[in-house]
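Trainee: Let me see the structure of the following:
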Amino acid sequence: MARIPSPIGQIHDPLFEEKGLEVWIKRDDLIHPHIMGNKWRKLKYNLLHVRESHLAGIVTFGGAYSNHIAATAAACAANQLPSIGIIRGDELSPDSNPTLRFASDQGMKLQFVSRNEYRQLKENQHQLQQIHPGYLILPEGGTNELAIRGCQEIWTEINQSFDYVITSVGTGGTMAGLLKAMSGEGKLIGISALKGNFIHSEFRNMLQHHNIPFENYELMDQWHFGGYGKVTDDLVAFINDTKEKINVLFDPIYTAKMYFAVTKLIETNYFPSNSKIVLIHTGGLQGIAGFIEKQKKNILL
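Mentor: Next up is the predicted model:
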């Protein structure tokens, strides 16, 4: 069973009190043990669409450690729907890491393709639809119009006002849903997990495509720790220190970078005194086991 609405609570930290700030966190990581965070939000209405339209199942894309692949596999299994995962990397197998093992154990059929073929299939979904007729084709990361609709509910569940809402950003779907739901009520800040300023134009294109106003948001790209999937020893130490300090576990790819950015913004007086801030914990914790196995770095679970 999903824990909806997800809980929200205040974070008590001497730094926040010193700066005169209230910092809260919405724990979407606690929605479901296997379909957590923004992945649950993004899949909700897509699964309803598959059932109501009597579609055959879901085909989607992802890398070796994809949160989206793991969550889609679990969600389809729970709904007794077939799922197919097209995985970037023809050198991989279902036994390559905990994420792929989990997806395979959930019944997802994994197809391992070269990086070139992966790119071609992503760009030519008509071809993929012909190969898998009757299936819903979900993009990498799971962001589409129905996913954005699901992410709007993160905000509608919050029954108090905040000056700032902060989320991590990958494809931008969660941020787009929040921005649409907030309608300018408070400022939305996105912390990109990706290196490069291309994320700004891609996000603007997404907003334009989904008719979401360009208002009252800021997308920050300086907290990526070297790029997507890049994790330093300092970040691992920060994750462990934070877990001991506030008893919240953040993942190294998305949410830890978001929380690190928040602490730095607070230290440098970005937020005016008496501001009320809410952070969105978008999940992603399934990837930690694979990260530990690959990087040989210890994160406190």
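
Trainee: From here on, just use CA atoms for contacts and neighbour counts.
Mentor: OK.

Trainee: and Gly177, helix, strand or coil?
Mentor: helix (DSSP: H, G, I helix; E, B strand; the rest coil).

Trainee: Alongside the first, I'd like the structure of this one:
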Amino acid sequence: MRPPPLLPSPLTELDDERLGRHGVTLLLKRDDLIHPDLPGNKYRKLHLNLRAAADAGYDTLLTFGGAYSNHLRATAAAGRLLGLATIGVVRGDELAARPLNDSLTRAADDGMRLHFVDRSTYRRKTDPEVLDALLERFGYAYVLPEGGSNALAAQGCAELGRELRGRAEVVTVACGTGGTLAGLTAGLGPEQRAIGFPVLKGGRFLEDGIQQLQEEAFGGRRGDWRLDDRFHHGGYARSTPELEDFCEDFTARHGLVPDRVYVAKMLHGVFTLADEGIFPPGTRIAAVVSG
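Mentor: Reported below is the predicted structural model:
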């Protein structure tokens, strides 16, 4: 794949007196710099799946996502880079989605064929009859789940944990489908713990899904991890004045614009937990900037 991925991704210390007064050091794990088209957890979750698809002789990828899905965009980019056809099954009405937003426009420009389905059908996307109908329509294809989170994705994300061994006592990551956290914690050392910050409202449902992914990928629950679902700010791709103020202040202090959908919510959670005294003085926190 050209350009080649930047691995291991950089780990940089962030100087912020708001954390310093608690004796906490924040390190940013810059997974957003891994690849210009497949940043962060998208590369880590896709690369083993892409290898499996190639080994099995597939020339088409079929996957699922909402209208603002970063996963759809990344899968389309991977298809372009590797010469694979891509099909994106999109939740929602096609007429309502026109004109296409930036994410879907980018996916289409990279060659992805977009297929819109109503929300009821989308909820049943893993049912055999729905999936069989899609494959009958589009032909032989390697199926990736929504968000790309399956056992191979979790195994790919385990390398992220291994890159962070011995570098921090706490590792934090934003959670959409939970695949990154499932793999990350499997790669961490026994003395490390991880905190996942769901970006969807009602994100506690992720816990069962993460445990199931770890069972499928590693044979059981791995690592010391927990979820804190207080920082979704209204749900996926939603924001609040509090989050906007935090982002503007963070950018002014550090010159880095955090992604509002994932990274900003995780960082807001980290700073809030520090203020709550959750982290003992001397704690090093590695926050994954997933892109």
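
Trainee: for the first structure, what spans make up the helices?
Mentor: 14-18, 37-52, 67-78, 98-105, 115-123, 125-131, 145-156, 173-182, 198-209, 233-246, 255-267, 287-295 (DSSP state H).

Trainee: Provide the aligned range in the second structure for the first one.
Mentor: It stands for helix 14-18 of the first structure. Under TM-score structural alignment, helix 14-18 of the first structure corresponds to residues 17-21 of the second structure.

Trainee: which residues touch Val263 of the second structure?
Mentor: With contact set as C-alpha atoms under 8 Å, 6 or more residues apart in numbering, Val263 of the second structure has these partners: Val173, Ala174, Val288, Val289, Ser290, Gly291.

Trainee: mind listing what the counterpart of Thr172 of the second structure in the first structure touches?
Mentor: The alignment partner of Thr172 of the second structure in the first structure, by TM-score structural alignment, is Ile166. Residues in contact with Ile166 of the first structure (C-alpha under 8 Å, 6+ apart) are Leu188, Ile189, Gly190, Ile191, Met258, Ile277, Val278, Leu279, Ile280.

Trainee: For the residues you listed, which two are the farthest from each other?
Mentor: Ile191 and Ile277 (14.4 Å; C-alpha to C-alpha).

Trainee: So those two - more neighbours on which side?
Mentor: Between Ile191 of the first structure and Ile277, Ile191 has the larger neighbour count (other C-alpha atoms under 10 Å), namely 27 against 22.

Trainee: Now do the same for that one: its match in the second structure.
Mentor: Using TM-score structural alignment, Ile191 of the first structure pairs with Phe197 in the second structure.

Trainee: Now do the contacts for the spatially closest residue to that match that is not a sequence neighbour.
Mentor: Nearest non-adjacent residue to Phe197 of the second structure, counting by C-alpha to C-alpha, 6 or more residues apart in numbering: Ala174, 4.7 Å away. Residues near Ala174 of the second structure by C-alpha under 8 Å, 6+ apart: Gly196, Phe197, Pro198, Val199, Tyr262, Val263, Lys265, Met266, Val288, Ser290.

Trainee: again with Ile154 of the first structure
Mentor: Taking C-alpha under 8 Å, 6+ apart, one finds Arg41, Leu178 in contact with Ile154 of the first structure.

Trainee: For Asn101 of the second structure, the count of nearby residues, please.
Mentor: 11.
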